[in-house]
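Novice: Structural data only, the sequence is not supplied:
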């Protein structure tokens, strides 16, 4: 069975069970904490957590996924791959274990001719969470699965979570397929996970994960708003079984590229994983090509392009690993165009956008190949020379050599590491990283020059030669000075008139130039006959402050006397934010420990953001504690003491250096409450912590692996934010007629009443539907020798309501040939349920045929067995047309 057919059967089956078919989300994740979509449930996380209302109660999808943590292992074993497809069915507060388990069993074991996958029931095994007696009962009593093939496992194996505090979690039940004694020991999944391969994981998602690490060492905070179902079946794994191949590389969508790589190289694929087998090296390379080319095609199809950062770097690495693998197979000419075309043919049936957008995909892939082949041609010889020299000396490849390969020849460090390892030589990676950091520092200076209007940094050299711009802003906000130089359009000029945008250098200035995460001051520079508005201040050259300004009045000339005036209100608000940044840092150290070190910051009037090293999401309780400790320090009325001292003395005091800053021999130390907060800092600050006013944390998020970010409003902005929240609470208090301290309880009680009311409405609706049985039976008409009931029931809760009603009507119609087709509308979309009795089926009436006839008119699809079938559509306005089509079908 082809992979395309597997995915179609999956979607058809669950659509027939009332699930909405949801197209695959992009591989580029919308979640800022993850780079790619790494699991089928990722697009649905807001629904599971109750953050958003799901537009459907049941859903099913075939989700594209990318995982790159084990990229270096791809090809070496049959288990590692980057791109894969996850088939899933999901329930958002609709059904739970009682339906999820039977659904899985039915689909896996139903014969091929009835839409199932036709797996041998006797070769299936099941694992459940060790205390999950409910699942055990469903498996053994509802499904009839042998108890001796159910194994109970602990949290590490049968408890799933999203991986971070605040995410969904719950026990799971996993389904395994026994590949036979030739693959390993007897005894089920607990004995041998090579012989018993997991194909489907049913997650009973009902809890919110708390703090903790690993798969089995975390707290459970409580229950989610609803009990949900999240299942995931590995499409490639099922394809392995149904296609009778050994690993996912040999399945149809992957094997096509592998075979092309073999054809182009003239090699024969042996399928070995044994490193001692002489064919293994080439087999590994062909597997790398097949996996990486397919992954690259899918990534480019979703809008990723090769680059040196983020997702683009992952794509670049995949393509370059594939290209190099082909060269190691002996193919030196460009072949990526041919390989991606084969992958397009293999994947295009399932993902039509790949075929439709193939010219763009091919163009990007081929361009990357051309670029990389030039890199290989120029750098490989240099690398090989360096490796030989290092081996002769008995040393590792130096960081300087690795950096030269990167900087001069474009050789990425991962390629250098890989090729050097193959040659048996290690690489001084730390030395390489240090040189890279130096380069980034230089690049930062270049970026600063661009920020100043594209002026080359050397344009300021002569201005700096006249001396350092003396900063007076620590003690005053107004300073008299003289204009040392003027730049307009990147060129030195003697004067500038009204309307001109210029860069101005003064001999001394009270304006703080952006540095250390603190935004620059703004204000006014006045003189005899001119007024300048200062918009920004930068330091393109150490010791030189450059004011970006607009001439608002008159004409300013070089050498003119000037009065520089900082915007005092904005400066004070900025000082509040900067001092608050130090306080937040100290609060994090107090609560999380010294390992929560700063990784960057930015502060401006009324706002701060602070990045720090931390691997896990902060719990709401921890965020609240951070805010509380910070505000206690603010209200503590602590003096903010600043003093200059030799850097060694500052280090001896334990002063912390800010991330990414360079310091001289003499440094400025800022203390708040003594050693509680002591940092090296050249910024401006309030004189006392109480002057900050207050701080309100806005949120916390991931900003890359192992790094988190908090944001906060400070001072008046914090007050405004709190006032807005207070107004919201007041409004809710009036609406719920409860004081603020009782509001949460009142809202909870109201929600509980709403849930109870919804249940009661559902009960009344079920009773109302049942009451319609006599009416529907009485309305049965004779058609082609059968008693037929065709009806539009209007709004219904679910397909289950229609099934119960249709069953009752069919049973009341007796043993004569009887057909019942009921159509209802749920969430604006039509649902069709058809039932036939034995006599009707003998006469040729098939439930599945009738459902397909109706859903074709309704713009949907469906199917099922001859006696019971179900489907759905898109256009409820055509229900009458569908009933007419059914009448015509039955009259044939």
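Specialist: Alright, I've got the coordinates. On a predicted model such as this, the values are computed, not experimentally measured, just so you know. Numbering: from 1, shown residues only.
Novice: For the rest of this, base every contact and every neighbour count on C-alpha atoms.
Specialist: OK.
Novice: elements contacting the helix or strand that contains residue 767?
Specialist: Using DSSP states H and E, residue 767 sits within helix 743-771. With contacts taken as 3 or more CA pairs under 8 Å, 6 or more residues apart in numbering; DSSP states H and E, helix 743-771 sits against helix 716-736, helix 799-812.
Novice: So which of the ones you listed is the most surrounded?
Specialist: When the helices and strands packed on helix 743-771 are scored by mean count of other CA atoms under 10 Å, the highest mean neighbour count falls to helix 799-812 (a mean of 19).
Novice: Now do it against helix 743-771: the angle between them, please.
Specialist: 20 degrees (axes from the mean of the first three to the mean of the last three CA atoms, to 10 degrees).
Novice: that older thread, any buried residues in the helix holding residue 767, and which?
Specialist: By neighbour count on 16 or more other CA atoms under 10 Å, the buried set for helix 743-771 is 743, 746, 765, 766, 769, 770.
Novice: Check it against this one:
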């Protein structure tokens, strides 16, 4: 049975049994505790926690998941994956243990012709939480399992939570006995390789605190209702139903390995465990990388971007170790697209953008490998010249951390040069880095207890948002919150959160800032400072009480600042226009990956690999303003996600959408995006759009900034005034200012070059004097001194060579030092006679470099370097003199 059919059978089974089909959430989800979605229940957490009323009693989904905690273990075993699909069924206060067991058992044991998976019931086992007698008896009653095939396990195995404060509960797991050839008898407690877990039924009833019940700690409370959360591993079921040994050999993963075999000429499963690990890394990470990019992640040096970069670079590294040196990521991407797009069509429709990002990252990494190799070669040569045979751990860590150079390539290259690597030191530094990262992550994590204050308010229903139709509305104060606690009233000068039953004030979302405005009532006036959503349903107004006293239950009027709203509409509609212009000029792969807009200003991030030329920026600006001049109609359409996709609407990366979505059109299909923001009614109301900047925000991502409306006009007025002032100063017409400035710059550069020549000539003219003052050190003429401050590296080398030439056939050493602030540079040069006598510049450096707290090296005729202690130059000269004495 193919993997796509396994997924469809699961969803069909549960929709037939009254479950609402819910599409997979994006891997990027609005949750402070998660880098990526790592379980099927993530998008349902607000319902489990009672933060929002569920829109259905039963749901089912196949959720794409990424777990990155065991990246280093991927491939070493066949049990670790970063990307996987979790099929689940969920009950929100509806059925509980009996229903979950019945639904699961019928699906896995029903015959294939009846829509099931057809597993042999005699090969199925179940585990339950230690004291869960109810689940134990239900397995006997519903499934007919004998007692010996139902095993009890402690919280480490049979209690589930997300590893952070939130929902959890005891669980019951279903295992399949693969047979004695896979391990020993005794059930899951004896051997989890032979007995493969395929489904986990979580009886979601607890709320855990900072300490997990998995480790024996008590929950901090009960959830408002008893719920069901299950997770069936699609890939694991595919392994069993396809009769293969592990997930890497299933129909959606094995083709990637096949492509790697084709490119490398090596074979998976041919007996080399090391090669098999590399094949598995390639297959796993290619899928994960594709799915992350499809959901809007771009390679970078922090958080999600860093994880993606690491995954892609591990592919390149593994392929290189298989003997392939040409670019490969595009080839693997095409295979993943062909195998996965039946379930995830965006992999095909968005393939040009995804492939472009992967190729660019590969080019960057290959360049990094080249530069890292050069750095390694310099370090290795210096070590060997100093008689050392081991690369220090801090050097290996620097290559890995600063240059992205993999440790296994460092080990391989060191072996080729007859060196070893201090792996212990490297691992210790890596462990310290991981500990810091975990500490930072833990510090950023927050539980869900701080949102429990809104539960009662959410139970009263969602806030009615009226801001699309009106700027004012009468409302009732449902509740007041101050510092995480409900209060009944707030007095003048206090800052408090106000929850209304209805509001015209826009809550920050979709890149748009919240509205400014006021809330007034009998004897009270509030200044609105911010508006945020809780559980995407409750509008929370953060206010300052200007006068009077606000009390719960008061009838008030909420007012949006009309000038603010005009500017906000211009900024958000301008963002859509610039995005459409961007795609028109650069092509459909230039998709928005993030945005921010406020009155008069917009910022748009988009996937692109290189800087835009001035002509391209001008063209984008012109296309944008032409759209404004055309007075294009702005239309809003409400539909479901399927209808939006049929319209060709652009869904933005990382955004979460409701079942009913809002599509904003500007000029019909020219700009059609899913958006909940406030917009103008015709494009001409945006006013002029002026691009003010274009920059990089990470590998494969660029940023455009622009002013719109009156802010654009003010910006242009300042630019005009600047040009007029320059024209007056230069005494030329305004249109001649650029040419005159360019001429002045050319003259200035010419003058600087002449000054540089004069200075260099003056410096070199002192070479003869310096050579004449050489001191004799055991038969070697030594010129060692500090030259005037500010002499740069090139001039220092030139002077050292000239002094060396003036020493003629004598055995001579020239060592010149130059300081600049808290830095010091040096050059050491030797004459041919000195080198014949065994004196090498590169070998002299270690004798004095510690005095200036520096490092350096080079060849026998010349060496150079730098340091951080200018005050140590005199000591360095003394050390060099001593080295020549003992040479």
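Specialist: Thanks, I have the structure now. Owing to the predicted nature of the structure, the values given are computational and were not obtained by experimental measurement.
Novice: Would you give the TM-score for this superposition?
Specialist: The pair, once superposed, lands on a TM-score of 0.48 when counted by TM-score structural alignment, normalised by the length of structure 2; 473 aligned residues with a CA RMSD of 4.2 Å.
Novice: Can I get the buried residues of helix 743-771 of structure 1 in a markdown table including distance to residue 291 of structure 1?
Specialist: Converted to a markdown table, the buried residues of helix 743-771 of structure 1 look like this (distance: CA to CA, whole Å):
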| residue | distance to residue 291 of structure 1 |
| --- | --- |
| 743 | 55 |
| 746 | 55 |
| 765 | 52 |
| 766 | 52 |
| 769 | 53 |
| 770 | 55 |
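Novice: Out of those, which comes closest to residue 285 of structure 1?
Specialist: In terms of CA to CA, no member of those lies closer to residue 285 of structure 1 than residue 766, at 61.0 Å.
Novice: Residue 711 of structure 1 and residue 610 touch, don't they?
Specialist: Yes - counting by CA atoms under 8 Å, a contact exists between residue 711 of structure 1 and residue 610, whose distance comes to 6.4 Å.
Novice: Now the helices and strands packed on helix 743-771 of structure 1 in JSON lines, please, with extra columns for distance to residue 544 of structure 1.
Specialist: Conversion of these to JSON lines gives the following (distance: least, CA to CA, whole Å):
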{"stretch": "helix 716-736", "distance to residue 544 of structure 1": "32"}
{"stretch": "helix 799-812", "distance to residue 544 of structure 1": "73"}
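Novice: between those, which one is nearest to residue 338 of structure 1?
Specialist: Across those, the minimum distance to residue 338 of structure 1, taken as CA to CA, is reached by helix 799-812, at 48.0 Å.
Novice: Would you indicate which residues of the longest helix seen in structure 2 are buried?
Specialist: Counting residues, the longest helix in structure 2 under DSSP state H turns out to be helix 351-385. Counting neighbours by 16+ other CA under 10 Å, one finds that the buried residues in helix 351-385 of structure 2 are 351, 353-362, 365-366, 369, 372-373, 376, 379-383.
Novice: Kindly report the same for stretch 356-372 of structure 1.
Specialist: For stretch 356-372 of structure 1, the neighbour count (16+ other CA under 10 Å) marks 358, 361, 362, 364, 365, 366, 368, 369, 372 as buried.
Novice: and what of stretch 778-797 of structure 1?
Specialist: The neighbour-count check on stretch 778-797 of structure 1 (16+ other CA under 10 Å) flags 780, 783, 786, 787, 788, 789, 790, 791, 792, 795, 796 as buried.
Novice: Cross these against strands and list the overlap.
Specialist: Residues of the buried residues of stretch 778-797 of structure 1 located in strands (DSSP state E): 783, 786, 787, 788, 789, 790, 791, 792, 795.
Novice: Now render those as TSV, adding distance to residue 387 of structure 1.
Specialist: As requested, these are arranged in TSV below (distance: CA to CA, whole Å):
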residue	distance to residue 387 of structure 1
783	86
786	85
787	86
788	83
789	82
790	80
791	80
792	78
795	74
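Novice: from those residues, which is closest to residue 323 of structure 1?
Specialist: Checking these against residue 323 of structure 1 by CA to CA gives residue 795 as the nearest, at 57.4 Å.
Novice: re the thing from before, out of the helices and strands packed on helix 743-771 of structure 1, the one nearest residue 327 of structure 1 is which?
Specialist: Between residue 327 of structure 1 and those, the tightest spacing by CA to CA is seen for helix 799-812, at 56.7 Å.
Novice: Which elements pack onto the closest one?
Specialist: For helix 799-812 of structure 1, the helices and strands in contact under the criterion 3+ CA pairs under 8 Å, 6+ apart are helix 743-771, helix 773-778, strand 818-826, strand 829-836.
Novice: out of the ones you listed, nearest to residue 890 of structure 1?
Specialist: Comparing these against residue 890 of structure 1 with CA to CA, the closest turns out to be strand 818-826 (9.1 Å).
Novice: In which helix or strand does residue 886 of structure 1 reside?
Specialist: helix 879-891.
Novice: what sits up against that helix?
Specialist: Taking CA atoms under 8 Å, 6 or more residues apart in numbering as the criterion, the residues outside helix 879-891 of structure 1 that touch it are 783-784, 790-792, 823, 830, 845, 850, 853-855, 857-858.
Novice: Out of the ones in strands among the buried residues of stretch 778-797 of structure 1, flag the one nearest to residue 509 of structure 1.
Specialist: Within these, proximity to residue 509 of structure 1 (CA to CA) peaks at residue 795, which comes in at 73.4 Å.
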